[in-house]
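*Asks:* sequence and predicted structure below; questions after.
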Amino acid sequence: MATYTMTEANKRTAEMVNEARYTNQPVLITDHGRPAAAVISPGLLAHYQALEDAADLATVEQIKAAGGPKWVSDKDAQPLMDEIEAEVDASGEGAAR
């Protein structure tokens, strides 16, 4: 997988887009040595979305087979919500909220 620093990405955007488009491979952009973003082709995006949709459908089918969704109280759900929020905060993905 091709990798560019943020500085390189700013200067070579067209090259990165073409590389992702024509190789159908992700192009990684790093910020201070850590992965920050990826450029992917429309075909690869469609593939990832189809995989996610299939996984979601499988989950729905499992829930249906188990008799439908089970409801929990807000009190019972709070520890899970706290855990999810901590994971999002730790990953940095929730910073734009």
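*Replies:* Thanks, I have it.

*Asks:* rest of the way, CA atoms for contacts and neighbours
*Replies:* OK.

*Asks:* longest single helix anywhere in the protein?
*Replies:* helix 42-65 (DSSP state H).

*Asks:* list the buried ones in that one?
*Replies:* Residues Leu44 are the ones in helix 42-65 that count as buried (16 or more other CA atoms under 10 Å).

*Asks:* ok, the residue located most distally from the centre of the chain to Val60 distance?
*Replies:* Centroid-distance maximum for the chain: Gly67 at 29.9 Å, with CA atoms, centre = their mean. Remark: distance between Gly67 and Val60 (CA to CA, to the nearest Å) = 11 Å.

*Asks:* take the one below as the second:
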Amino acid sequence: MSEMTLTSARTHLAEAVDAARMQHDPVWLTKHGRRLAAVIDAGDLDRLLQAAEDLEDLRAVQAAREERAASAVPIPWDEVKADLGLL
């Protein structure tokens, strides 16, 4: 991963974008040595966001399975419909 100061990014933003896009490696924007933001290829960001969503879905499924396993008594269908306001 490369780094670029914010001051440098003001004049060389196109280079930072090209580097991130072509090398698929984020360019960190820094100020006083601290990372503040990153320039990242749009396709890479889409894949990261999709992976994060998939991971969250897997966690939700696992939690639902654990909740179901902890509750050995099934909930009657009429009670489910009533809870959802479907009656």
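*Replies:* Perfect, I can see it now. Remember, it's a predicted structure, so these values are computed and weren't measured experimentally.

*Asks:* overlay them and tell me the TM-score.
*Replies:* The TM-score (TM-score structural alignment, normalised by the length of the second structure) is 0.72; 68 aligned residues with a CA RMSD of 1.2 Å.

*Asks:* can you map out the helices along the first structure?
*Replies:* Per DSSP H, the first structure carries helices over the ranges 6-11, 13-23, 42-65, 74-91.

*Asks:* so the shortest one corresponds to what in the second structure?
*Replies:* Spelled out, that is helix 6-11 of the first structure. Alignment note (TM-score structural alignment): helix 6-11 of the first structure is matched to residues 6-11 of the second structure.

*Asks:* contacts for that stretch?
*Replies:* Ala16, Leu29, Thr30, Lys31 (CA atoms under 8 Å, 6 or more residues apart in numbering).

*Asks:* can you rerun that using 10 Å?
*Replies:* 3-4, 12-13, 15-17, 27-32, 35-37 (CA atoms under 10 Å, 6 or more residues apart in numbering).

*Asks:* check the fit of that stretch onto the first structure and give the mean distance.
*Replies:* Once fitted to the first structure, stretch 6-11 of the second structure is off its aligned match by 0.7 Å on average (mean CA distance after the TM-score superposition for the first structure).

*Asks:* can you point out the buried residues in that stretch?
*Replies:* Leu6, Ala9.

*Asks:* do stretch 28-45 of the second structure as well
*Replies:* By 16+ other CA under 10 Å, the buried positions in stretch 28-45 of the second structure come out as Trp28, Leu29, Thr30, Ala38, Val39, Ile40, Asp41.

*Asks:* I'd say the third one and Met4 touch.
*Replies:* Yes. Counting by CA atoms under 10 Å, a contact exists between Thr30 of the second structure and Met4, whose distance comes to 6.0 Å.

*Asks:* now the common contact residues for the two.
*Replies:* Each of Ala38 lies in contact with both Thr30 of the second structure and Met4 under the rule CA under 10 Å, 6+ apart.

*Asks:* contacting residues for His12 of the second structure?
*Replies:* Neighbour list for His12 of the second structure: Met4, Thr5, Leu6 [criterion: CA under 10 Å, 6+ apart].

*Asks:* good, we can wrap up now.
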